[in-house]
Each structure stands twice: as C-alpha cells, then as structure tokens.
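> Below: sequence and its predicted model.
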Amino acid sequence: MAISGQWNLHYSWGCSGSYIQVGITFNSNGTFSIPSQNLAGRWTQNDGMILWQFNNNASYGGNLAGNAMVGIMSTFAGLNGCWYAIKAGSTVMPAEEEKVEFDAAGEEVK
C-alpha cells in the first residue's frame, strides 16, 4: 500500500468528536512533516498498520484501508486522542472543525 504523499489528517485530543484538520506529507524515506505546524518525525507501516512519532515523542498508531487510515494517539504524558486521515484527492464528507488548543503533536497552541 502506497502511503507516501499528501494526506489530510483530522485529529481530536480527548476524542471530543470535533476535529482539527492539517495537511501531512509522508515521504518515501520514512519521514513525515506537517508544515503548517512546523512538525516532523518518522513513520513506518506494515501489514495494514501504521505508526508515526513526532520528534517530541507524541505517537500515532492505526489501521490502513485504501485511501484512509484511522487510529489513536498519545503524548504518554496524559494527553490522548483519536485521529483519521484521508489521502489527498479522495472524496470525503467534511468533518466539523474545532478551535485549535493543541497542535498535532500535543503541544499547547499559544
């Protein structure tokens, strides 16, 4: 399954049901970035599963299915949440947006 490329990440710290949307790029060399939040890290995938970790150690893990993936994330310091991502260019229904309090890596937005 080709993960490399542009994706739209929707994340919700606390699994509130409202999601923040950001663009995320998975590179074929095992790195990823979220330029709008100045975040980066490393990723791996195997057998329909994906795992990525930001340079500040927040981790996301989940399942892959075609042009979509879904899972959970944690800072391992008390902040947990839910996420899903859709490959850029795929047709989807928009999710309700929420005010940004924490970035995708779990850092408080000031």
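Received the coordinates, thanks. Numbers count the residues shown, from 1 in each chain.
> C-alpha only now, for contacts and for neighbours.
Will do.
> burial of Met49, as a residue count?
Residues lying near Met49 (other CA atoms under 10 Å) number 15.
> Take this one as well and set it beside the first:
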Amino acid sequence: MKKYFYIAMIMVIIMALTIIGYGIFVNYKGESVILERMNNRSVIVNATTVKIRQIHAQYEFPEASMYSRQSVDVIAKVDGVITKKYTHKNKYVHAGDVVVELTNEDLPLKIKQAESALRRA
C-alpha cells in the first residue's frame, strides 16, 4: 500500500515540477519577446530646417448629383420586377410614354383568387 502512495507522490511532484518549469519557460520567452520588441521600437529620424508654407484647402467630390427642373421621379403604382425598359439614359420622355415593363408574380394569383371568390358567390 505504501508503494502506491510513494508512486502517486512522486508523480504529483513530477507534475508540479513540470508545471513550474513550463511557467519559467513561458515567462522567459515572453520577456525575451518584450525586450526584442522594445529594441525594435527605435526610429531613424532625418532632420531638416523648418519652412513656412501656405496651406490651401482642396475639396474633392467623388461624385456629384445634379437635378434638373424638368426631371421627375418615376413611381410605379403596382409592385413588380422590371423585365424590359423602353428608354435610355438622358432620353426625353413625354406624358403617356411607356418607360418600363413590370412583371408582377402575385397578380395572376390574385386574379385566380378573385375568380374563385366570384364562382363561390
């Protein structure tokens, strides 16, 4: 019985020493990494005389939106997906001209539902 106790104690001591050794290794390695980073923080500076210069503001716009008094937003009265367009960019259109063709997938279903409701009535 004492034999197993001593074996267990030796294993616990070996595990403790292994953990302590690993901690020392990690601490040493961490310190060496920190020292290496601190040594690499030096910067070479080239010095020159100071000059006074005028600063001019410069504005750059990546894109600009311009609107005309004659332009109008197009609003569809029904939902749908545009399947065909009949106009081109910057083309004049007049009242009553067809601009796009919309396809509504829900519209045929609604028509069938209305027809079946009429038949039931």
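Yep, it's here. Just so you know, these numbers come straight off a predicted model, no measurement behind them.
> quick one: TM-score?
After superposition, the two chains reach a TM-score (TM-score structural alignment, normalised by the length of the first structure) of 0.16; 31 aligned residues with a CA RMSD of 4.5 Å.
> Within the helices and strands, which one has Val22 of the first structure?
Using DSSP states H and E, Val22 of the first structure sits in strand 20-26.
> Are there helices or strands packed against that strand, and which ones?
Strand 20-26 of the first structure sits against strand 5-13, strand 31-34, with contacts defined as 3 or more CA pairs under 8 Å, 6 or more residues apart in numbering; DSSP states H and E.
> list the buried ones in the helix or strand following the shortest one?
What it means is strand 31-34 of the first structure. Using DSSP H and E, the helix or strand that follows strand 31-34 of the first structure towards the C-terminus is strand 39-46. Within strand 39-46 of the first structure, the residues scored as buried using 16 or more other CA atoms under 10 Å are Leu39, Ala40, Gly41, Arg42, Trp43, Thr44, Gln45.
> how much space between Arg37 of the second structure and Gly30 of the second structure?
Distance from Arg37 of the second structure to Gly30 of the second structure, counting by CA to CA, to the nearest Å: 11 Å.
> Now do the helix or strand that contains Ile86 of the first structure: everything it contacts.
For Ile86 of the first structure, the enclosing helix or strand under DSSP H and E is strand 80-87. Under the criterion CA atoms under 8 Å, 6 or more residues apart in numbering, residues 5-15, 67-74, 92 lie in contact with strand 80-87 of the first structure.
> now that strand against strand 20-26, angle please.
On the basis of axes from the mean of the first three to the mean of the last three CA atoms, to 10 degrees, strand 80-87 of the first structure is oriented at 60 degrees to strand 20-26.
> relative orientation of strand 80-87 of the first structure and strand 5-13 in degrees?
Per the same axes, to 10 degrees, the angle that strand 80-87 of the first structure makes with strand 5-13 is 160 degrees.
> CSV for the helices and strands packed on strand 20-26 of the first structure, including distance to Gly61 of the first structure and mean neighbour count?
Below are those laid out as CSV (distance: least, CA to CA, whole Å; neighbours: other CA atoms under 10 Å):
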stretch, distance to Gly61 of the first structure, mean neighbour count
strand 5-13, 12, 21
strand 31-34, 14, 19
